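Student: What shape does this take:
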Amino acid sequence: MKPEKCTVCGGALVTRYPEAHDPLTGEAFAVADCTWCGLGHTSPQPDDLGRYYGHRYYGNRHGLTLRHCISRRLGFIAAALPGKPGRRLLDIGCADGSFLLAARHRGWDVVGTELDPRAARQEGLDVKEDIAEFREDATYDCITMWHTLEHMRDIPHMLNNVARLLKPEGRVIIAVPDFGGWQARLYGPKWLHVDVPRHLYHFTIGALRHALAGAGFTVQRTWHQEIEYDLLGWSQSALNYLMPEPNVFFETLTGKQGETGGGGRVYACLLGSLLTLLSLPVLTLSTLLGKGGTLIVVAAPTPRMNDKKTEEL
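Tutor: All right, here's what the predicted structure looks like:
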C-alpha cells in the first residue's frame, strides 16, 4: 500500500528518502514527508507486516540497561502526574511486560496491550491484543506508548482510542524516534531508527503535536533523549556507512544473530564502542537544543469551551 496523501492531515507528500533499506530483509522502501504537518510516511506500507517481525527483530536488553530504562520511564510518569501514584495505568505495546511489572511494584493498577501477549501473560499480567477490546467504562489515569506509535497503521484511530480511555485529568506519554533531530538529518536513510518498514511513520515534534491535537490533546511537556536509543543512534548509524551489513553493533549488543561472522562482529564492537564514547558530547548538545534522537511528550486532554465556561461559573 502506497500512501497517496498524509494519513493524518491529508496534506501532499514529497519524497525525502527515495530508498531506505530494511536492515533485516534488505528490501527497499521510500520515506515521504507531509508538506503540511511534517509527518514521514514509509512507502509502500506492506499489507502483511508479520514477516518483518521475525526472530532477528526481537532482542534482549542487558539487565542494567533494562533497569535504567524502566526507572527513567517511571520518572517520566512521576513528572507528568506528580503526587498521584497508585492509580490505573495502560501501556500500549507492552512487550514482555517488564515495565508494567515495575509500575505495579510502585503501586499502579496496570494493564497492557501487545500483538503477542503470551510472554506478558506468563508474568501474571492482564494484557489484551488490541486496544479495541477495552470497554468504554475502562478509563485510565496514565496511558503510555513507548516506541509503539510509529508502528501503528492508523494513527488517528489509535489516538482517538487513547482519548476514549483516558480520564479527563489523565495524561498520555508517548516516546518516538525524533525525525526532526540531528541524527535523522545527518544520517538520512542509514539512521538506525528509520527502521523501515516496521516504522510506518516518522515523527517530528510538529507532526506529533498535530496528530495529538486532532485527537483532542495538548502537549504539556517534552524531553529529547533516551540515552541508550540516542547513543546507539549516533554510533550505529555512523557504522552503517562503514560496514556492508547494517546494525551489526546494535544486533550484537542485543543478542541477535546476523550474517556477519565473528571477526566482523569484533570489529563492529570495537569501533562501535569508540564511536559511542565520541558521541557523548554531541549527544549532550543535541539534547540541550531539543534535537536529540528520541522525542518524549506528555499530553493532556484539551479543555473544551463548555468545560472552561463551567469552571468560570
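
Student: contacts, neighbours, all on C-alpha from now
Tutor: Fine.

Student: List the contacts of residue 114.
Tutor: 92, 93, 94, 95, 127, 128, 129, 130 (Cα atoms under 8 Å, 6 or more residues apart in numbering).

Student: scratch that, residue 140
Tutor: Going by Cα under 8 Å, 6+ apart, the list of residues near residue 140 reads 87, 88, 89, 90, 165, 166, 167, 170.

Student: out of the contacts of residue 114, which are buried?
Tutor: 92, 93, 94, 95, 127, 128 (16 or more other Cα atoms under 10 Å).

Student: which one among the residues you listed gets closest to residue 208?
Tutor: The closest of the buried ones among the contacts of residue 114 to residue 208 turns out to be residue 92 (Cα to Cα; 16.9 Å).

Student: roughly how far apart are that closest one and residue 62?
Tutor: As defined by Cα to Cα, to the nearest Å, residue 92 lies at a distance of 22 Å from residue 62.

Student: now do residue 179
Tutor: 27 Å.

Student: Same drill for those two, tell me which one is more crowded.
Tutor: Using other Cα atoms under 10 Å as the criterion, residue 179 and residue 62 rank with residue 179 on top: 27 against 11.

Student: hmm, back to that, from the contacts of residue 140, which land in helices?
Tutor: residue 165 (DSSP state H).

Student: Okay, strands next: where are they in the stretch 1-150 of the chain?
Tutor: Secondary structure of the stretch 1-150 of the chain by DSSP state E, counting those that start in this stretch: the strands cover 13-21, 28-34, 40-43, 88-92, 109-113, 127-128, 140-146.

Student: Tell me what angle the longest one forms with strand 28-34.
Tutor: I take that to be strand 13-21. Interaxial angle, strand 13-21 versus strand 28-34 (axes from the mean of the first three to the mean of the last three Cα atoms, to 10 degrees): 150 degrees.

Student: compare with the first, here's sequence two:
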Amino acid sequence: MENEKELYTNLIPLLNCKDYTVSGDTFEVMQNQDYEMLVTSPVPADLENYYKSENYISHTDSKKSLFDKVYQKVKNHTLKQKLSLLNSFKTETKSVLDVGAGTGDFLKVCKNNSWETFGVEPSLDAKKIAETKGIFLESDLFEISNKKFDVITLWHVLEHVESLKKTIKTLKKLLKPNGRVVVAVPNYKSYDAKYYKEYWAAYDVPRHLWHFSQCSIHKLFSEVEMIVENTLPMKFDSYYVSLLSEKYKSGKSKPLKASYVGFVSNFKARSTSEYSSLIYVLKNY
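Tutor: Below you'll find the model as predicted:
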C-alpha cells in the first residue's frame, strides 16, 4: 500500500463538503499538488454504509423523483453513445469488462450488440437487479485472473475505488495488447464545480474518494505506461449535477437556474475543454 500512501501526503485543505445523500456528515476535500488531484478525508472505516440509500441512484432503476426521471432518461440516451464509442474501436474480438456495472444496463446493450460481456459490481442489490436482465456480475475486480479484455470501462467508478493505484495496475494487467480502458469521471476544474464550490454535487463525499483533473488522469495512467488517446465531453452531466447542486445549496429545486449554470459550463468548456465530466480513452504505449 506504499504507493497509495503517497496520494495522501502533503495535502492542503480546500473545502468542507457535506454528504447530502446518506449521513449529513462533513468531510474535507484536500488538494494533492503533485497529482493535481483532490482527495476526500477522512475515508470512513464503514464506507459501504454510505452507499445504503434509495437515493443512491446508480444502484437502482428508480423513477420516483424528478432527479430519478432525469437521470434515467439521460442514462438511456448515453447508453447508445457509449456503445457507439466501443464500436469505434477496431478490435479483432469484442470482449468488454465493465467495472462498477451497477444494474447492468450498459452490459445488456453491449450483449445485445454482439459484445462478449463481463462485469464487476460490489453492491448485492444492484447485482440482483442486473440478474433480472440476464447480466451476471462478479464482486471483486482483483479476483479476476486468466482473462484479458479488448475494452475495460469504468463509467463514473474510478472516483469510488479505495486502492486507486492498485486498481489502475490491475486494469493494465487485464488489458489485451492495444486494448483500451475507458474512464468517465467528474472534473473539478469545470465551471459548474467552481460555481457551486462545496455544494457541487459531483464531490459526493465520502463515496467519491478522488476528484480528478485532466492532468491527474494523464499522470496516474502514464505510471503504468498507458497514454490518453482521446478525451471526450459528457455534456449532460453539467445539467444533472447543477440540478442536484442547486438543491444542496438552496434546499429547493431550481431547474431554470440549474439549466442556466449547466449551459454556461458547457459553453465555457468549448474553449477550455473543462467539461463537468470527461471520458478518457486510454491505450497501452
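
Student: Could you dump the strands of the stretch 1-150 of the first structure into CSV with distance to residue 211 of the first structure added?
Tutor: Output for those, formatted as CSV (distance: least, Cα to Cα, whole Å):
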stretch, distance to residue 211 of the first structure
strand 13-21, 16
strand 28-34, 12
strand 40-43, 12
strand 88-92, 17
strand 109-113, 21
strand 127-128, 24
strand 140-146, 14
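
Student: Residue 171 of the second structure contacts residue 154, doesn't it?
Tutor: No - assessed by Cα atoms under 8 Å, residue 171 of the second structure is found out of contact with residue 154, at 10.1 Å.

Student: Common neighbours of those two, please.
Tutor: Shared contacts of residue 171 of the second structure and residue 154, counting by Cα under 8 Å, 6+ apart, come down to residue 181.

Student: When the two are compared, which one has more neighbours?
Tutor: Shown here are residue 171 of the second structure and residue 154; by other Cα under 10 Å, residue 171 has more neighbours (22 against 19).

Student: Now name the helix or strand holding that one.
Tutor: helix 164-173 (DSSP states H and E).

Student: same deal with residue 193 of the second structure?
Tutor: helix 191-196.

Student: corresponding residues in the first structure for that helix?
Tutor: Mapping helix 191-196 of the second structure onto the first structure (TM-score structural alignment) gives residues 182-187.

Student: mean offset of that stretch relative to the second structure (after superposition)
Tutor: Here the mean offset of stretch 182-187 of the first structure against the second structure after fitting is 1.7 Å, by mean Cα distance after the TM-score superposition for the first structure.

Student: tell me, how many neighbours does the counterpart of residue 134 of the first structure in the second structure end up with?
Tutor: In the second structure, the residue matched to residue 134 of the first structure (TM-score structural alignment) is residue 144. Residues lying near residue 144 of the second structure (other Cα under 10 Å) number 13.

Student: Next: residue 124 of the first structure.
Tutor: By other Cα under 10 Å, the residues close to residue 124 of the first structure number 10.

Student: likewise residue 161 of the second structure?
Tutor: Residues contacting residue 161 of the second structure under the criterion other Cα under 10 Å number 16.

Student: which non-adjacent residue is nearest the aligned partner of it in the first structure?
Tutor: In the first structure, residue 161 of the second structure lines up with residue 152, judged by TM-score structural alignment. Computed as Cα to Cα, 6 or more residues apart in numbering, the closest residue to residue 152 of the first structure that is not its neighbour in sequence is residue 200, at 6.9 Å.

Student: List the contacts of the counterpart of the one you found in the second structure.
Tutor: Aligning on TM-score structural alignment places residue 200 of the first structure opposite residue 209 in the second structure. Contacts for residue 209 of the second structure (Cα under 8 Å, 6+ apart) come out as 39, 40, 41, 43, 159, 160, 161, 162.

Student: What count of nearby residues applies to residue 224 of the first structure?
Tutor: Neighbours around residue 224 of the first structure, by other Cα under 10 Å: 24.

Student: What ranges does the stretch 101-250 of the first structure have for its helices?
Tutor: Using DSSP state H, counting those that start in this stretch, the helices of the stretch 101-250 of the first structure run over 118-121, 155-165, 182-187, 205-214, 227-239, 248-253.

Student: okay, those helices in CSV with distance to residue 30 of the first structure next?
Tutor: Below are the helices of the stretch 101-250 of the first structure laid out as CSV (distance: least, Cα to Cα, whole Å):
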stretch, distance to residue 30 of the first structure
helix 118-121, 33
helix 155-165, 19
helix 182-187, 15
helix 205-214, 18
helix 227-239, 18
helix 248-253, 23
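
Student: tell me the most buried of those helices?
Tutor: helix 227-239 (a mean of 23; mean count of other Cα atoms under 10 Å).

Student: For it, which helices and strands make contact with it?
Tutor: Contacting helix 227-239 of the first structure under the criterion 3 or more Cα pairs under 8 Å, 6 or more residues apart in numbering; DSSP states H and E are the following elements: helix 182-187, helix 248-253, helix 262-288.

Student: can you redo those helices as JSON lines with distance to residue 16 of the first structure?
Tutor: Converted to JSON lines, those look like this (distance: least, Cα to Cα, whole Å):
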{"stretch": "helix 182-187", "distance to residue 16 of the first structure": "10"}
{"stretch": "helix 248-253", "distance to residue 16 of the first structure": "25"}
{"stretch": "helix 262-288", "distance to residue 16 of the first structure": "22"}
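
Student: Out of those helices, flag the one nearest residue 112 of the first structure.
Tutor: Among those, helix 248-253 sits nearest to residue 112 of the first structure (Cα to Cα), with 26.7 Å.

Student: looking at the second structure, where would I find the counterpart of that closest one?
Tutor: Going by TM-score structural alignment, helix 248-253 of the first structure sits over no part of the second structure.
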